[in-house]
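S.K.: starting from these lines, generate the structure:
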Amino acid sequence: MISGSTMGVTGPDRNSTGWGPNVCAYAGQPFLTGYQGGSPQNLGGNWPDYLVGTIMAFSILSTLWHRNKTGQGQYIEVAMAETISSMIPEAFLEYSMTGQQVERIGNHDPDMAPHNVYPCLGDDAWVALAVRSDEEWRSLCQVMGHPELSHDAKFAAPESRKTNEKELDRLVGEWCATRTNSAITASLQAMKIPAGSVMNVIDLLADPHMIARGYVVEMDHPEVGKRSVAGLPISFSAMPQLPYFSAPLLGQHNDFVFGDLLGHNPERVQKLKHSQAIY
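M.R.: The predicted model follows:
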């Protein structure tokens, strides 16, 4: 047996009412998210639900292994708040080792610089990039057309780049502002520098990689016509073509449901339709 709840089935807050925003806030995630000097930011969305479901699935598999080994079953209990808190281990470790709180730093990294999301040429266009080593820093300087920056004492080592991060962000930002995010991504990826365009939904549906992998699916609906939609994020070797269906029309399957499944004869189904009990 498995139980999943907001705060767990024991403890003084076991009867608390829970919803994504307040559970995330309790679990500590928003405190670490946001710009330096700014307010805490909740990530939004329903990702905690999927996270808890994943933890529960793996817990069941672990328990089945235990049952096969010992012949005994178990009761599994998962609290959403604790599951979310388990995703911020660095903050716990930092406080345990140094007594210091981890502060909000936006898109920056505690050690790497440059490490940020920069505005690019175009309307609300952005690119994310990270420099992990001196070698990547030299490559970035080369791509930017300023190889001399790699010899500047202010940026020569990871520690000095982090110390002078504001100036570094300004230099990289000025370069990014004159180019499209796709061009920046291509040039940096060619030099093995982690970089990627910040994609919106329109970008994703038109992305050649997503299309090539079959994630973008072309659906044909009898009322709205052809539309590109997001498919399943998994593939099966034994099922190369997943059976996608468009959303049904109102009452489209009533004959099947009320006739074939529920066993009503055609006259009864027609009577239900005529009385507008069903469509």
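S.K.: CA only for contacts and neighbour counts going forward, please
M.R.: Will do.
S.K.: run a quick neighbour tally on Asn181.
M.R.: 25 (other CA atoms under 10 Å).
S.K.: contacting residues around it?
M.R.: Asn181 makes contact with 120-121, 125-127, 196-198, according to CA atoms under 8 Å, 6 or more residues apart in numbering.
S.K.: could you pull out the strands for the stretch 101-250 of the chain?
M.R.: Assigned by DSSP state E, counting those that start in this stretch, the stretch 101-250 of the chain shows strands spanning 115-119, 126-130, 195-197, 216-221, 225-230.
S.K.: now the contacts of Asn181 in CSV, with neighbour count and distance to Gln252?
M.R.: Formatted as CSV, those follow (neighbours: other CA atoms under 10 Å; distance: CA to CA, whole Å):
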residue, neighbour count, distance to Gln252
Cys120, 23, 47
Leu121, 16, 48
Ala125, 18, 42
Trp126, 21, 44
Val127, 23, 45
Gly196, 19, 43
Ser197, 21, 42
Val198, 17, 40
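S.K.: of all the strands of the stretch 101-250 of the chain, which one is nearest Glu174?
M.R.: strand 115-119 (8.9 Å; CA to CA).
S.K.: just the buried residues of that closest one, please?
M.R.: 115-119 (16 or more other CA atoms under 10 Å).
S.K.: can you pull out the helices in the stretch 51-200 of the chain?
M.R.: With DSSP state H, counting those that start in this stretch as the criterion, the stretch 51-200 of the chain has helices at 80-85, 89-98, 134-144, 158-163, 165-176, 181-190.
S.K.: and among the ones you listed, the most buried is which?
M.R.: Comparing these by mean neighbour count (mean count of other CA atoms under 10 Å), helix 80-85 ranks first with a mean of 20.
S.K.: so how far is that helix from its chain's centroid?
M.R.: On the basis of CA atoms, centre = their mean, to the nearest Å, helix 80-85 sits 17 Å off its chain's mean C-alpha point.
S.K.: on contacts alone, who are the packing partners of that helix?
M.R.: helix 20-27, helix 47-70 (3 or more CA pairs under 8 Å, 6 or more residues apart in numbering; DSSP states H and E).
S.K.: which of the ones you listed sits most buried?
M.R.: Each of the helices and strands packed on helix 80-85 was scored by mean neighbour count; the highest is helix 20-27, a mean of 18, by mean count of other CA under 10 Å.
S.K.: for the comparison step, fold the sequence that follows:
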Amino acid sequence: QFLAPQIIDYNASGKIVSRNGNRSDVAAPQGAYPCAGDDQWCAIAVDTEQQWEDLRLTMGDPAWAGDDRFKSVEDRLSNHDEIDGHIGQWTMDKTAQEVMELLQSHGVPSGVVQRSSDLLQDPQLAHRNLYRYMDHPEMGNIPYTGHQFRIQGYDSGPRSPAPLLGQHNEYVLKDLLGMTDEDMIEAVIAGAIA
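M.R.: Below you'll find the predicted structure:
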């Protein structure tokens, strides 16, 4: 299902689709832009003419943005590299968080490109209580990721820390699989279970 448009396009026109990185085939500009700090980026995805106008205004409506080469979405797609350079110049002296907040406040889809270590500090994920801290017998108090969706009245977990190696062997082998104590001893001797 994900490749259906590309297959139809190939059958109709013979066009072989190649990788497009962070870009879209139908809208521009779209990409991840460098920001102040070490390896900090902000993703920006302009999909509509209104978002393009809002991006221009947010950046102070620079002269380059009014160039005829960027007038329509088709023009912007054809000159995407140049637009990327201009946007990158605008973002590079701001933090990724500043860029995102500024653009979002003006209706431009954007988001900080986060490392996994950044996710624990993300205010939206904290607000959604995505992480639960639990005491693990070997690792101490650590965060566990919950589910991205919620069902009202249902605890979607996680409900307990990760088990230790072999912690549930007896339950699984005896209660679920019906093995006897002798069967388990034989399996341990044979090296089948730890």
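S.K.: would you mind measuring from the aligned partner of Val17 of structure 2 in structure 1 to Glu90 of structure 1?
M.R.: Alignment note (TM-score structural alignment): Val17 of structure 2 maps to Val102 of structure 1. Between Val102 of structure 1 and Glu90 of structure 1 the computed distance is 8 Å (CA to CA, to the nearest Å).
S.K.: before we move on, back to that, tell me which of the strands of the stretch 101-250 of structure 1 lies nearest to Ala177 of structure 1.
M.R.: Using CA to CA, the strands of the stretch 101-250 of structure 1 put strand 115-119 closest to Ala177 of structure 1, at 5.9 Å.
S.K.: give me the mean deviation of that closest one from structure 2.
M.R.: Taking mean CA distance after the TM-score superposition for structure 1, the mean distance separating strand 115-119 of structure 1 from the aligned residues in structure 2 is 1.4 Å.
S.K.: what stretch of structure 2 does that strand fall on?
M.R.: The aligned range for strand 115-119 of structure 1 is 30-34, by TM-score structural alignment.
S.K.: which residues outside that stretch are in contact with it?
M.R.: 22-24, 40-46, 84, 87-88, 91-92, 96, 113.
S.K.: stretch 147-154 of structure 2 too?
M.R.: Taking CA under 8 Å, 6+ apart as the rule, stretch 147-154 of structure 2 contacts 130, 156-157.
S.K.: any idea how far apart the tips of it sit?
M.R.: Note: stretch 147-154 of structure 2 ends 12 Å apart using CA to CA.
S.K.: which residue numbers in structure 1 go with it?
M.R.: Taking TM-score structural alignment, stretch 147-154 of structure 2 hits residues 232-239 over in structure 1.
S.K.: and the residue nearest to Leu129 of structure 1 when sequence neighbours are not counted, what does it touch?
M.R.: Nearest non-adjacent residue to Leu129 of structure 1, counting by CA to CA, 6 or more residues apart in numbering: Ala195, 4.2 Å away. Counting by CA under 8 Å, 6+ apart, Ala195 of structure 1 makes contact with 127-130, 184-185, 188-189.
S.K.: same question for Lys174 of structure 2.
M.R.: 180-181.
S.K.: distance of it relative to Ile193 of structure 2?
M.R.: Going from Lys174 of structure 2 to Ile193 of structure 2 by CA to CA gives 13 Å.
S.K.: likewise for Leu120 of structure 2?
M.R.: Counting by CA to CA, the gap from Leu120 of structure 2 to Ile193 of structure 2 is 36 Å.
S.K.: before we move on, what about Arg69 of structure 2?
M.R.: In terms of CA to CA, Arg69 of structure 2 sits 67 Å off from Ile193 of structure 2.
S.K.: and for Thr48 of structure 2?
M.R.: Thr48 of structure 2 is 58 Å from Ile193 of structure 2, by CA to CA.
S.K.: same check on Thr58 of structure 2?
M.R.: Relative to Ile193 of structure 2, and taking CA to CA, Thr58 of structure 2 is found at 62 Å.
S.K.: how about the contacts of Asn181 of structure 1 in CSV, adding distance to Glu82 of structure 1?
M.R.: Converted to CSV, these look like this (distance: CA to CA, whole Å):
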residue, distance to Glu82 of structure 1
Cys120, 39
Leu121, 42
Ala125, 36
Trp126, 34
Val127, 33
Gly196, 32
Ser197, 33
Val198, 31
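S.K.: quick revisit: what about Arg69 and Ile193 of structure 2, which has more around it?
M.R.: Just comparing Arg69 of structure 2 and Ile193: by other CA under 10 Å the higher neighbour count belongs to Arg69, 18 against 13.
S.K.: which one in structure 1 is aligned with the more buried one?
M.R.: Match for Arg69 of structure 2 (TM-score structural alignment): Lys154.
S.K.: equivalent analysis for Pro137 of structure 2, please.
M.R.: Using TM-score structural alignment, Pro137 of structure 2 pairs with Pro222 in structure 1.
S.K.: ok, now Asp93 of structure 2?
M.R.: Checking with TM-score structural alignment, Asp93 of structure 2 has Thr178 as its match.
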